[in-house]
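# got a predicted structure here, sequence first:
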Amino acid sequence: MTGHTGDRIALFIDGANLYSAARALNVDLDFRKLSDWFGQKGQLVRAYYYTAIVEGEEFSPVRPLVDWLDYNGFTVTTKPAKRFTDAQGHSRTKGNMDIEIAVDMLELAPRLDHIFLFSGDGDFRRLVEAIQAKGVRVTVVSTTRCQPPQIADELRRQADAFIDLSDVMTHFSKPKTAMNQGVARTLDRSDRT
């Protein structure tokens, strides 16, 4: 991994995108271990987590995760997922957090040396380029070790470095649980585009 132990770093986690990559690798994440592991790579200024939440459900399996993250040092940004019917008449849920991630990254960049972006979304290529123009290194965390790969080629090429989740998951993965599988069903409903 690039960087120096004195670097001021921040984590920007696109929840649905990271979940999708971890699911493709058939692992669950331990966010405390993830935060601790990346915190050893420099001075962890902030760890952000972004996700859309389906409103109106009696129980939202993603809510316990969001609450846990919020109480354990993560800055959590949520918004209601939007329901719509597509052209084929199928009910869909959309919860794109790209703008929120972009605004927070641009605002915090002047106080950082290195950003870790947990997403494979190609829409972030231009954002990464803008952050790099401010003198901040950007490492993208996703995976290429599944079909289809969970990272857009243009994002991987733009980043200063790329970490494949499959190479580091032993540091912050955990056994699958029933709660995690409930979160999985909820996150599957959100559109990552």
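Good, I have the coordinates.
# C-alpha only now, for contacts and for neighbours.
OK.
# please look at residue 151 and residue 122 and confirm they touch.
Yes. Counting by C-alpha atoms under 8 Å, residue 151 sits close enough to residue 122 to count as a contact (7.2 Å).
# so between the two, which is more surrounded?
Neighbour count, other C-alpha atoms under 10 Å: between residue 151 and residue 122, residue 151 has more, with 23 against 16.
# what about the more buried one, helix or strand, and which?
Using DSSP states H and E, residue 151 sits within no helix or strand.
# give me the contact list for stretch 13-21.
The list of residues contacting stretch 13-21 from outside it, by C-alpha atoms under 8 Å, 6 or more residues apart in numbering, reads 47-51, 97, 101, 117-121, 142-143, 150, 165, 184, 187-188, 190, 192.
# residue 57: what secondary structure?
coil (DSSP: H, G, I helix; E, B strand; the rest coil).
# ok, how many other residues are close to it?
For residue 57, the tally of surrounding residues (other C-alpha under 10 Å) stands at 8.
# one more: residue 153?
By other C-alpha under 10 Å, the residues close to residue 153 number 14.
# can you select the buried ones from the contacts of stretch 13-21 in PyMOL?
Restricted to buried positions by 16 or more other C-alpha atoms under 10 Å, the PyMOL selection for the contacts of stretch 13-21 reads:
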select buried, resi 47+48+49+50+51+97+101+117+118+119+120+121+142+143+150+165+184+187+190+192
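# the longest strand in this structure is where?
What stands out as the longest strand in the chain, according to DSSP state E, is strand 43-53.
# quick one, the helix or strand following that one and strand 43-53 angle?
On the C-terminal side of strand 43-53, the closest following helix or strand by DSSP H and E is helix 62-71. Between helix 62-71 and strand 43-53, the angle formed by their directions is 160 degrees, by axes from the mean of the first three to the mean of the last three C-alpha atoms, to 10 degrees.
# next, the one to line up against it:
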Amino acid sequence: MYSAQRVGVFVDAENVRYNGGYQMRYDVLRRFAGRSDGPLQRLNTYLAFDSERAREDYDYAKKSRAYQQMVRDYGWKITVKYVRRYTDENGVVSTKANADLDMAVDAMLQAGKLEQVILVTGDGDFLQVVSALQNGGCRVELIGFKNVSRQLQQQVDAFWSGFLIPDLLPINYEPRNDWGKPGSCVRGVCTKWFPDKGYGFLRFMNHISPNLWVTDPREPDSPYTSVFCHANEVAEDVGEEMLLNRETIFEFYLNESDQKDNGLVANNVRLAFGVNR
């Protein structure tokens, strides 16, 4: 008899925040983690808090605590990492709130009750943790934004760019964005481009689904949608090599096609904000 896999999620919040994932939505992340209906056994996130700053900045203290409460309301266990200050020999002060060790230890200790682990980070220091989890029988997935370790991407069982997961990262200038509907703004990749013809096709994840491996939009159970794109709609700073690189992430608007029933065309296609070029 089939038994849904027990899932554990571990979020390196500071790494995410400094690498393009600022304002990541924990409610959407929870939906993504539970897309296959497996019980969400562990939802752990590691947040930094600057207690010294909080004593002097009431606004910071208030917003930090309100944010922590919101994340808790979504069912997450928060481990607070207090910011520490270090002064070097030249008198330069630096701050640090590293959660790597806590997160690695928790993942290893809790893995015995899990079949699937999702790490949200880009830090290559987790490479050995991933190997150990896999050797213990866990399937390990990775979600990251910018500056994700190449080795880590190759080691995990699946890597998902957080930029491509619907609504995981809000589009700030479209606060009421209805992802995937005509008129909305989405992020996707170029799957085909014909330079001599001046057009190609983009693909985006239409909705969160257990069938993310069905990448052909022509399949009825695929959660992906293909969009026609004319070269005139592509920003000037986007070169042909970028269009032919499946790792380049684009941001674009969707509109209904005048030529094809139920078809979509891409408008104002540009490199996604904050994504490495």
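Thanks, I have the structure now. Computed from a predicted structure; not experimentally measured.
# related to what we said a few turns ago, filter the contacts of stretch 13-21 of structure 1 down to the ones in helices?
Mapping the contacts of stretch 13-21 of structure 1 onto helices (DSSP state H) picks out 101, 165, 184, 187, 188.
# got JSON lines for these, with distance to residue 71 of structure 1 too?
Rendered in JSON lines, the data for these read as follows (distance: C-alpha to C-alpha, whole Å):
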{"residue": "101", "distance to residue 71 of structure 1": "20"}
{"residue": "165", "distance to residue 71 of structure 1": "25"}
{"residue": "184", "distance to residue 71 of structure 1": "21"}
{"residue": "187", "distance to residue 71 of structure 1": "21"}
{"residue": "188", "distance to residue 71 of structure 1": "24"}
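# from the residues you listed, pick the one nearest residue 129 of structure 1.
Of all these, residue 101 has the smallest distance to residue 129 of structure 1: 14.3 Å, by C-alpha to C-alpha.
# tell me the counterpart of the closest one in structure 2.
Residue correspondence, TM-score structural alignment: residue 101 of structure 1 in this structure matches residue 103 in structure 2.
# isn't that match up against residue 77?
No. Taking C-alpha under 8 Å as the contact criterion, residue 103 of structure 2 and residue 77 are not neighbours in contact, 12.0 Å apart.
# aligned partner of residue 13 of structure 2 in structure 1?
With TM-score structural alignment as the criterion, the equivalent of residue 13 of structure 2 in structure 1 is residue 15.
# so how far is residue 87 of structure 1 from its match?
Taking C-alpha to C-alpha, to the nearest Å as the criterion, residue 15 of structure 1 is separated from residue 87 of structure 1 by 27 Å.
# okay, these two: which has more neighbours?
Neighbours per residue (other C-alpha under 10 Å) separate residue 15 of structure 1 from residue 87, with residue 15 holding more: 23 against 7.
# distance of residue 94 of structure 1 from residue 84 of structure 1?
Between residue 94 of structure 1 and residue 84 of structure 1 the computed distance is 8 Å (C-alpha to C-alpha).
# do the same with residue 98 of structure 1
Taking C-alpha to C-alpha as the measure, residue 98 of structure 1 falls 19 Å from residue 84 of structure 1.
# which one's more surrounded, those two?
residue 98 (16 against 12).
# got a list of what the more buried one touches?
Applying C-alpha under 8 Å, 6+ apart, the residues contacting residue 98 of structure 1 are residue 124.
# which residue would you name as the spatial centre of structure 2?
Central residue check for structure 2 by C-alpha atoms, centre = their mean: the C-alpha nearest the mean position is that of residue 162, 1.6 Å away.
# residue contacts, that residue?
21, 143, 144, 145, 168, 169.
# what lines up with it in structure 1?
Using TM-score structural alignment, the equivalent of residue 162 of structure 2 in structure 1 is residue 165.
# cool, residue 150 of structure 2 as well?
When the structures are aligned by TM-score structural alignment, the residue of structure 1 matched to residue 150 of structure 2 is residue 153.
# is it correct that that match is in contact with residue 124?
No. With contacts defined as C-alpha under 8 Å, residue 153 of structure 1 does not count as touching residue 124, sitting 11.3 Å away.
# tell me how many other residues surround residue 161 of structure 2.
Counted by other C-alpha under 10 Å, the residues lying close to residue 161 of structure 2 total 14.
# again with residue 90 of structure 2
By other C-alpha under 10 Å, the residues close to residue 90 of structure 2 number 6.
# again with the one 3 residues further on
Neighbourhood size, residue 93 of structure 2 [other C-alpha under 10 Å]: 10.
# from residue 243 of structure 2, how far out is the nearest residue to residue 230 of structure 2 once chain neighbours are set aside?
Distances taken as C-alpha to C-alpha, 6 or more residues apart in numbering put residue 199 closest to residue 230 of structure 2, at 4.4 Å, once the chain neighbours are dropped. When C-alpha to C-alpha is the yardstick, residue 199 of structure 2 and residue 243 of structure 2 sit 10 Å from each other.
# of these two, who's got more company?
residue 243 (23 against 16).
# mind telling me what that one corresponds to in structure 1?
For residue 243 of structure 2, the aligned position in structure 1 is a gap, per TM-score structural alignment.
# I'd assumed residue 190 was in contact with residue 243 of structure 2.
Yes. If you go by C-alpha under 8 Å, residue 243 of structure 2 and residue 190 touch, sitting 5.9 Å apart.
# anything in contact with each of those two?
Residues touching both residue 243 of structure 2 and residue 190 (C-alpha under 8 Å, 6+ apart): none.
# hey, where'd the strands end up in structure 2?
7-12, 40-49, 77-82, 84-87, 93-96, 116-120, 139-144, 158-161, 185-194, 199-205, 224-230, 250-256, 264-271.
# packing partners of the fourth one?
Contact analysis of strand 84-87 of structure 2 by 3 or more C-alpha pairs under 8 Å, 6 or more residues apart in numbering; DSSP states H and E lists strand 93-96 as its packing neighbours.
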